[in-house]
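1. no sequence on this one, just coordinates:
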């Protein structure tokens, strides 16, 4: 199955000159969504990624991370935007193209001996994934690798990430 055929291109969004890669068309195709989760699982196994937990960033990382965790027989831990978690959190601010954002994780979500895989829908500049690594460093977890549906290679996001396996199913 060619996943690119299930990803819709939206030109000039969110601003002129940008081509937005819309995954909603992939998500609403049941066979395509199943194929994506199965392919992510297979690629993780091929890379010998056997995490205790899959970490998914809000919000699209939840969509792919939770079923991947199920397939890998792992737990799932959400990384959230500020104010969404009810217990004490670690937080990290990171730069966006036009501002700053923050990610949070419960302080008691993991232990330092846990092995994790970080999952999101898109690797672009790498800022969100890099911030998630910083959160996990506060806990002392071992990041085994990353799994993305799409990678925008020209933005060189993988250069910001640790030297571990980085899976991306579709590259533009």
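-> Happy to help now that I have it. From a predicted model like this one, the values you see are computed outputs, not experimental measurements. Numbering: from 1, shown residues only.

2. Please count neighbours and contacts with C-alpha atoms only from this point.
-> Will do.

3. SS state for the residue minimising distance to the centre of the chain?
-> When Cα atoms, centre = their mean is applied to the chain, the residue found nearest the centroid is residue 120 (1.8 Å). Using DSSP: H, G, I helix; E, B strand; the rest coil, the secondary structure recorded for residue 120 is strand.

4. swap in residue 145?
-> For residue 145, the reduced secondary structure class is strand; criterion used: three-state DSSP.

5. for comparison:
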């Protein structure tokens, strides 16, 4: 099945020159969604304890993969979205900063975590999630993405930080 054919491209969103890769059309296709989950699940590193999903579209894929693999689901959320005690990291954006968090007790030292999101672009958010998991004592066993925007270098950035990367579809450009 050609998963790339199920991903819609929306030109000039959210700003001129950007080719937004929209996975909602993939999610609408039950066979395409199932194949995506199966293919990413098959690439899971051995011995993982948790599947971590990055807000928001990463939750969709990480939830299904965690269920498929029989592992726990770790939510990586935007600042202020989780109840209870949290730990977080700030990271740089093109203009300014952002913050991601997880529950302070969600990942215990030594747990092996597989990080999942819908797309890897520059790798800023994924790198921040790796840092967050590592600061909690977790071991990032790898990262998986449906889409790699290879020209933006995010997958290479994670690889340079010692995180193996699995992707299903690559698109050139922005």
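-> Nice, I can see it. Model, not experiment: these values are computed from the prediction.

6. Just to check, the residue nearest to the centre of the first structure is in contact with residue 54?
-> No: in this structure, residue 120 of the first structure is not within contact of residue 54 by Cα atoms under 8 Å, at 10.4 Å.

7. list the residues that contact both of those two?
-> Jointly contacting residue 120 of the first structure and residue 54 under the rule Cα atoms under 8 Å, 6 or more residues apart in numbering are residue 65.

8. what's the neighbour count on residue 136 of the second structure?
-> Neighbouring residues of residue 136 of the second structure were enumerated by other Cα atoms under 10 Å; the total is 20.

9. Disregarding flanking residues, what is the spatial nearest neighbour of whatever residue of the first structure lines up with it?
-> For residue 136 of the second structure, the aligned residue in the first structure is residue 139 (criterion: TM-score structural alignment). Distances taken as Cα to Cα, 6 or more residues apart in numbering put residue 112 closest to residue 139 of the first structure, at 5.6 Å, once the chain neighbours are dropped.

10. what's the answer for residue 57 of the first structure, then?
-> Of all residues not flanking residue 57 of the first structure in the chain, residue 79 sits nearest, at 4.7 Å (Cα to Cα, 6+ apart).

11. what's the helix or strand for the one you found?
-> Secondary structure assignment for residue 79 of the first structure, by DSSP states H and E: strand 75-79.

12. can you tell me which residues contact the counterpart of residue 147 of the second structure in the first structure?
-> In the first structure, the residue equivalent to residue 147 of the second structure is residue 150, according to TM-score structural alignment. By Cα under 8 Å, 6+ apart, the contact list for residue 150 of the first structure reads 121, 122, 123, 168, 169, 170, 171, 172.

13. What range does stretch 6-26 of the first structure cover in the second structure?
-> The aligned range for stretch 6-26 of the first structure in the second structure is 6-26, by TM-score structural alignment.

14. Off-centre distance for the matching stretch?
-> Remark: stretch 6-26 of the second structure is offset 17 Å from the chain centroid, using Cα atoms, centre = their mean, to the nearest Å.

15. rewinding a little: give me the mean distance between the strand holding residue 79 of the first structure and the second structure.
-> Its match in the second structure and strand 75-79 of the first structure itself, once the structures are fitted together, sit a mean 0.5 Å apart by mean Cα distance after the TM-score superposition for the first structure.

16. Where in the second structure does that strand align, residue-wise?
-> With TM-score structural alignment applied, strand 75-79 of the first structure matches the range 72-76 in the second structure.

17. circling back: distance check, the residue nearest to residue 57 of the first structure against residue 166 of the first structure.
-> Separation of residue 79 of the first structure from residue 166 of the first structure (Cα to Cα, to the nearest Å) stands at 19 Å.

18. On the three-state scheme, residue 50 of the first structure is what?
-> For residue 50 of the first structure, the secondary-structure state derived from three-state DSSP is coil.
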